[in-house]
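**Student:** Predicted model follows, preceded by the sequence.
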Amino acid sequence: MDKADDLLFDDMKFLKVGAYNFVLKENFDMMVQHFRDNQGTPYNNYHLDRAAEKTEDFKRFLADIERSMKYELKLDSKFFHNKGVLNYVNENNEKQIGHEILRPKVQGYNGLSIAVNDTWAYDVKIVGLKVSVPEKYFYAHLEITVWDHFGLDDLDIDPDEKPLYARFPGFDSWYILQHKIGKCYKPFITELRFKPMTGGKYD
């Protein structure tokens, strides 16, 4: 690897300068190293998961899942036994046919935004479920995976689209490392993993 690459990676690492959480700063360094290793394999970090789990938007996401589960159980206590498709139920308790629950954003100046910020997709599995029909109460153990893409496209470095990014040369360096012929470091998928419990009355 030439010295020019070293300087570009140093610019990338400088993007964490505004983060106030030391562990998440270390996480970003590990993400940059994973990018530098050029394997393109998925990345996961326990501390990143736990920090994302504490964000208000993840709590909103989990509340949306719980509310949607309650809605279906109220109509049919065997809904999940019959492998029904869970649709999004909004805060007014209105079912949105064909609409999935909004993906969680993972944002925060502690070091989350530079590591993940927005997300691309998610998967929710019910790995444990207890429904008490007489009490109209349920208890569920979930496994949630949320995916993000650790990479930049043309719009990410367009000053008209992302004026904030234009202020930091680390984003330009990141883009060059990913896209310039002769470099082409592979972006990768970040996996966030959660195992929350949820439940409550569904009457």
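**Tutor:** Perfect, thanks for sending it.
**Student:** only C-alpha atoms for contact and neighbour calcs from this point on.
**Tutor:** OK.
**Student:** number of nearby residues for Q96?
**Tutor:** Other residues within reach of Q96, judged by other CA atoms under 10 Å, total 13.
**Student:** check contacts around it.
**Tutor:** Going by CA atoms under 8 Å, 6 or more residues apart in numbering, Q96 touches 87-90.
**Student:** Tell me the helices and strands packed up against the longest helix out of those in the chain.
**Tutor:** As assigned by DSSP state H, the longest helix anywhere in the chain is helix 56-75. With contacts taken as 3 or more CA pairs under 8 Å, 6 or more residues apart in numbering; DSSP states H and E, helix 56-75 sits against strand 88-89, strand 197-201.
**Student:** would JSON lines of the ones you listed with distance to V131 be doable?
**Tutor:** Below are the helices and strands packed on helix 56-75 laid out as JSON lines (distance: least, CA to CA, whole Å):
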{"stretch": "strand 88-89", "distance to V131": "20"}
{"stretch": "strand 197-201", "distance to V131": "9"}
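**Student:** what's in contact with the helix or strand containing R50?
**Tutor:** Under the criterion of DSSP states H and E, R50 resides in helix 46-53. Helix 46-53 is contacted from outside by 23-24, 27, 58-59, 106-107, 112, 192-194, using CA under 8 Å, 6+ apart.
**Student:** Report the buried residues of that helix.
**Tutor:** 48-49, 51-53 (16 or more other CA atoms under 10 Å).
**Student:** second one coming, line it up with the first:
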Amino acid sequence: MDKLQFPCEIFKTQKRMDDYGADDMRYGDLSEAQLKSQFNLTDVSSRVNPYTLTKITPFNQIRIYGSRSEDEKVSRQECAGILFDEFRYLSRSFSMYGPYKTLIEKMISHMQYGNGAPFTDLYLDAALKAHILNDRSPDNSSRLQLKAVLEKNIDWEKMCYPEKYKDRLRDAIMSGKLPKFDRFQDNFNGMGITVHDTWATDITIKSLQISGHRFRAVVQYKIQDHFGLDKHDILNTTFKKLRFFRLWFVLQRYNQLGFKPFITNMEAVIEIVGERNESKK
């Protein structure tokens, strides 16, 4: 009997890692006319008009996107700075408490200055690990699903996991729910707005140690998300009515701004410990 060799990748999503061709990774590809006609993005900012490069004041706010000679003009760079400051300010309503509440402002600043470079943060990794470990639903938790399959399929006499049962590990992941930040608390703790859904997930069992009637598996989760908006996002009625998302889309997709979206990398390594369960043989 062949035994499974480790490390062993047991799951990967159909969506691939490092996918810079996705629609939400596009930038600077839409004109003012397109933004206004296709997406009705006329009222973008409460502070500055990105199309006319004029500040919005209480005196001209009633005609937000009509310009007169006495309106204060700004450079395109100054306009972008004002838009990003407003972007950060509006993000606070999505990130009100907890250790991850500063992430969204850091990620917005990374969009402003990072030129599309990938983003990592220890708090993102910590959030992912906590999510995996705290999910105790036997139907949803990939960790618990893997534990059950390992307990049932380890060859305890030969102290190994049979290679012929490798697909059962993948099936265990498929039968559960991948870690995503779409829980109620994620609407307010900063994770829903920074990550929410995810783009690609790879899961690898790094090692499996079997001793007596117990085992210890070390499992690595690698997850990527895109900090960017696609056309479907801004056409979503809920998103479109929020200035936060209108600002984001224009900063990213307007051909006179074109700030690059970026890939968010998250990684967590967990241990799964279990023991032989005769009732499952």
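**Tutor:** Yes, it's here. The structure presented is a predicted model; accordingly, all values stated were derived computationally and were not measured.
**Student:** Any idea what the TM-score is?
**Tutor:** TM-score of the superposed chains, computed with TM-score structural alignment, normalised by the length of structure 1, equals 0.79; 190 aligned residues with a CA RMSD of 2.8 Å.
**Student:** picking up where we left off before, the helix holding R50 of structure 1 vs structure 2 - mean distance after superposition?
**Tutor:** Helix 46-53 of structure 1 differs from its equivalent in structure 2 by a mean of 2.1 Å after superposition (mean CA distance after the TM-score superposition for structure 1).
**Student:** what's the matching range in structure 2 for that helix?
**Tutor:** Counting by TM-score structural alignment, helix 46-53 of structure 1 falls onto residues 122-129 of structure 2.
**Student:** Help me confirm that G228 of structure 2 comes into contact with V250.
**Tutor:** No: look at G228 of structure 2 against V250 with CA atoms under 8 Å: they stay out of range, at 11.1 Å.
**Student:** out of these two, which sits in the more crowded spot?
**Tutor:** V250 (27 against 22).
**Student:** Could you find the counterpart of that one in structure 1?
**Tutor:** Checking with TM-score structural alignment, V250 of structure 2 has I176 as its match.
**Student:** What helices and strands are in contact with the helix or strand harbouring its match?
**Tutor:** Using DSSP H and E, I176 of structure 1 sits in helix 169-179. Packing partners of helix 169-179 of structure 1 (3+ CA pairs under 8 Å, 6+ apart): helix 3-13.
**Student:** what's in contact with the helix it packs on?
**Tutor:** 28-29, 32, 36, 169-171, 173-174, 177.
**Student:** The helix or strand following that helix vs structure 2, mean deviation?
**Tutor:** Next along the chain after helix 3-13 of structure 1, taking DSSP H and E as the criterion, comes helix 22-37. When structure 2 is superposed, helix 22-37 of structure 1 averages 1.8 Å from its matched positions, counting by mean CA distance after the TM-score superposition for structure 1.
**Student:** tilt between helix 22-37 of structure 1 and helix 46-53?
**Tutor:** If you take axes from the mean of the first three to the mean of the last three CA atoms, to 10 degrees, helix 22-37 of structure 1 sits at 120 degrees to helix 46-53.
**Student:** what helices or strands is helix 22-37 of structure 1 leaning on?
**Tutor:** By 3+ CA pairs under 8 Å, 6+ apart, helix 22-37 of structure 1 packs against helix 3-13, helix 46-53, helix 112-115.
**Student:** if we can go back for a sec, same list, the helices and strands packed on helix 56-75 of structure 1, but as a markdown table with mean neighbour count and distance to W120 of structure 1 please.
**Tutor:** Shown next, in a markdown table, are these (neighbours: other CA atoms under 10 Å; distance: least, CA to CA, whole Å):
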| stretch | mean neighbour count | distance to W120 of structure 1 |
| --- | --- | --- |
| strand 88-89 | 22 | 17 |
| strand 197-201 | 16 | 23 |
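**Student:** Between the ones you listed, which one is closest to F14 of structure 1.
**Tutor:** strand 197-201 (37.1 Å; CA to CA).
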